[in-house]
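Engineer: only geometry, no sequence info:
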């Protein structure tokens, strides 16, 4: 039993650099090299919202450059996905999110929030799977400190925003098909896709 605890502690310690404890960091998410990677990956620029929604008063930078986005300005319908490139379920889910975005992004937006210390890895992975939807960066994990959100520590996670900017659903991710993303959107947003 003691050996299992030691192995688990070592595994967790090995992952500690990928995700920071909540709070500001010095991780650069907008450099010339990252901007070039973002363009090569085909990731769309972030779009600031125009509403006054229920998300917290937290502004995050666009991963790989572009306009910062105040979360409380986002309106929907919108599916927000919290992820990081070293997360197996996140990696499995991203192609389904991209497929959904390609088919229904004009009706229901998709926005990723990468919560790791390695923006190069995030952009590289998104490019590898062809994920073109906009990505914010939260290397300090500040979204976890927001009292109005029930964001746990597991990944991936979803926050679903309706057309009025209200948070209508928060849940663990792990959706592997476009059909599962469609079902979540239809159930919580009242849309027919």
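Structural biologist: That came through fine. Given the structure is predicted, the values throughout are model-derived calculations rather than measurements. Numbers count the residues shown, from 1 in each chain.

Engineer: Please count neighbours and contacts with C-alpha atoms only from this point.
Structural biologist: Will do.

Engineer: what's next to stretch 146-158, contact-wise?
Structural biologist: 55-56, 79-84, 87, 89-90, 143-144, 169-174 (Cα atoms under 8 Å, 6 or more residues apart in numbering).

Engineer: Second structure for comparison follows:
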């Protein structure tokens, strides 16, 4: 009996390990281009590891300096094909809606296509700006091994905290931002 249970457990384990990942929910709309268009503001300060990098704004394609302006910034690395990014998108948006006046949020659509990125942003109702980074310059510069990833960047461009694992929630973003930036978000 014990062998049968061990064999059954092994089969369940193998089935879980070999099952395919769920399909991404985002698709390019059938009719026309995505309509999502949030403009970006250029940051004044380069981010340590990233440097003086300009990327196209995902929303309006304007050249955008990647870095903080006058307040702390959370850089959110995401892509339309990233299933954990899909799960986290509403959490990041909720953080931005609640605390965007105190902490800037900049999305970085990473290793994606512009249309899929804009469709993703449209589907999840993202109101924070995002830049388009098909070559992964920001992810590589920050040393984030894969997606998703969040960098908590001080106004002087130093990275105060890095979260490089899935499962981010609005609450965890608040906790990390308060600790990283010495703020009490209200």
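Structural biologist: That came in fine, so what should we check first? In this text the structure is predicted, and so the values were computed from the model without any measurement.

Engineer: Superposed, how do the two chains score by TM?
Structural biologist: For these two chains in superposition, a TM-score of 0.74 is obtained (TM-score structural alignment, normalised by the length of structure 2); 159 aligned residues with a Cα RMSD of 2.7 Å.

Engineer: Of the contacts of stretch 146-158 of structure 1, just the buried ones, PyMOL syntax please.
Structural biologist: Remark: buried members of the contacts of stretch 146-158 of structure 1, expressed as a PyMOL selection using 16 or more other Cα atoms under 10 Å:
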select buried, resi 55+56+79+80+81+82+83+84+89+90+143+144+169+170+172+173+174
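
Engineer: Count the residues that sit near the equivalent of residue 88 of structure 1 over in structure 2.
Structural biologist: Alignment note: residue 88 of structure 1 maps to residue 83 in structure 2; criterion TM-score structural alignment. Per other Cα atoms under 10 Å, the neighbour tally for residue 83 of structure 2 reads 19.

Engineer: try residue 68 of structure 1
Structural biologist: 17.

Engineer: before we move on, what about the one 4 residues further on?
Structural biologist: Taking other Cα under 10 Å as the neighbour definition, residue 72 of structure 1 ends up with a count of 20.

Engineer: Check residue 66 of structure 1 too.
Structural biologist: Residue 66 of structure 1: 17 neighbours (other Cα under 10 Å).

Engineer: okay but it is in contact with residue 43, surely?
Structural biologist: No. The pair residue 66 of structure 1 / residue 43 is not scored as a contact, 10.8 Å apart, by Cα atoms under 8 Å.

Engineer: Would you mind finding the match for residue 178 of structure 2 in structure 1?
Structural biologist: Looking across to structure 1 (by TM-score structural alignment), residue 178 of structure 2 lines up with residue 186.

Engineer: Confirm that match sits in a helix?
Structural biologist: Yes. Under DSSP: H, G, I helix; E, B strand; the rest coil, residue 186 of structure 1 falls within a helix.

Engineer: close enough to count as contact, it and residue 169?
Structural biologist: No. Residue 186 of structure 1 is beyond contact range of residue 169, at 11.7 Å (criterion: Cα under 8 Å).

Engineer: Count the residues that sit near the residue lying closest to residue 186 of structure 1 once chain neighbours are set aside.
Structural biologist: Excluding the flanking residues, the one nearest residue 186 of structure 1 by Cα to Cα, 6 or more residues apart in numbering is residue 192, at 5.8 Å. Residue 192 of structure 1 is flanked by 10 other residues according to other Cα under 10 Å.

Engineer: helix/strand/coil for residue 192 of structure 1?
Structural biologist: coil.

Engineer: again, but for residue 150 of structure 2
Structural biologist: strand.

Engineer: swap in residue 96 of structure 1?
Structural biologist: Strictly by three-state DSSP, residue 96 of structure 1 counts as helix.
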